[in-house]
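Student: Kindly generate the corresponding structure for this input.
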Amino acid sequence: MEMITCDLCAKPFATTGPKICPRCMKRLDAVYEKARAFMRDNPDESLDVIRLADQISEDVRDLEMLVQMGRFDRDVSGPAVEDRRKKQLLEELRKNLSEKSGEGKKYVSYGEERYGKR
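Tutor: Alright, predicted model coming up:
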């Protein structure tokens, strides 16, 4: 085990795992449950970390840490994200079209495998 400082409270502690002390982790678990319950009860609200922290009366840093830990997903949008999504869709479309047209055919029927092509 190594001694590191907690990312939230900056107190040293021994760990082999996360960089958050057990006391802060317990607090984060409580914040997570509170935030999850709020989002479940209000599914139509569009929230960011700051507004969610205000709604549940918790520290923004705790919610940001939960996002960094991957406990909440970010719904990111913008021109760069939309361009990347369009490129991914076009690549997938091209791949599907090439497979259907016979290029890059990966499927071989049992008969072709066993007896060859006619």
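Student: When you work out contacts or count neighbours from here on, use the C-alpha atoms and nothing else.
Tutor: OK.
Student: Skipping its backbone neighbours, what lies nearest the spatially most central residue of the chain in space?
Tutor: By Cα atoms, centre = their mean, the chain has its centre lying nearest to Asp73, at 4.5 Å. What sits nearest to Asp73 in space, not counting adjacent residues and going by Cα to Cα, 6 or more residues apart in numbering, is Val67, at 6.5 Å.
Student: Sequence B follows; please return its structure for comparison with A:
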Amino acid sequence: MALKPCKICGRLYDSARGKYCPQCLQEIDELYPKVREYIRDQKGAEYSVDSLSEEMEIDILRVQALVDLGYLDRNTMGNAGALDEEQRKKEMLAQMLKKSLSATEKDRPQEEQKKHRTYGQEIYGTRKK
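Tutor: Alright, predicted model coming up:
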């Protein structure tokens, strides 16, 4: 049983449960509905961990714990344009890769495509007895 300090309060606890002690996990579980309702009431607003902790007067470590534990998603609405641009670049790169792979297969002579040789056969040749 390894003891670790809690990331929020610093108390020692059994580390088999994760980064946070049971007391802090219970507080986070109780805090989540309040934060969720606050975000839903403020439709269209974008929050960072800092701004949310300031507006709700909550410790920033607890808000970050909500994000780390998956209770809250990271804000992607503000970066939607950047994410679309990144996705478009990835798709374009994938298309270029497919084209280059298909071009190399077409450019090779038919004999090479049909004839597969091992390293030993290429170096020492093939001997038939």
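Student: circling back: look at the residue nearest to the centre of structure 1 and give its secondary structure.
Tutor: coil (DSSP: H, G, I helix; E, B strand; the rest coil).
Student: Tell me the counterpart of it in structure 2.
Tutor: Matched to structure 2 by TM-score structural alignment, Asp73 of structure 1 sits across from Asp73.
Student: related to what we said a few turns ago, you'd agree the residue nearest to the centre of structure 1 is up against Glu64?
Tutor: No - Asp73 of structure 1 lies out of contact with Glu64 (Cα atoms under 8 Å); the separation is 10.9 Å.
Student: Whichever strand or helix holds the residue nearest to Asp73 of structure 1 against structure 2, how far on average?
Tutor: Assigned by DSSP states H and E, Val67 of structure 1 belongs to helix 60-69. Compared with structure 2 after fitting, helix 60-69 of structure 1 deviates on average by 1.4 Å (mean Cα distance after the TM-score superposition for structure 1).
Student: What residue in structure 1 is paired with Tyr47 of structure 2?
Tutor: In structure 1, Tyr47 of structure 2 lands on Leu47 (TM-score structural alignment).
Student: List the buried residues in the helix holding Val67 of structure 1.
Tutor: 62-63, 65-66 (16 or more other Cα atoms under 10 Å).
Student: Now Asp14 of structure 2: closest residue in space, sequence neighbours ignored.
Tutor: In space, Asp14 of structure 2 is closest to Leu3, 4.9 Å off (Cα to Cα, 6+ apart).
Student: Tell me who's in contact with the one you found.
Tutor: 12-15 (Cα atoms under 8 Å, 6 or more residues apart in numbering).
Student: Quick check: of these, which has the highest neighbour count?
Tutor: Tyr13 (19 neighbours; other Cα atoms under 10 Å).
Student: how would you label that residue: helix, strand or coil?
Tutor: Applying three-state DSSP: Tyr13 of structure 2 is strand.
Student: Could you do Arg40 of structure 1 as well?
Tutor: From three-state DSSP, the assignment for Arg40 of structure 1 is helix.
Student: how much space between it and Gln55 of structure 1?
Tutor: 13 Å (Cα to Cα, to the nearest Å).
Student: Same question for the helix or strand that Arg36 of structure 2 is a member of: list its buried residues.
Tutor: For Arg36 of structure 2, the host element (DSSP H and E) is helix 22-41. Using 16+ other Cα under 10 Å as the test for burial, helix 22-41 of structure 2 gives 24-25, 28, 32, 35.
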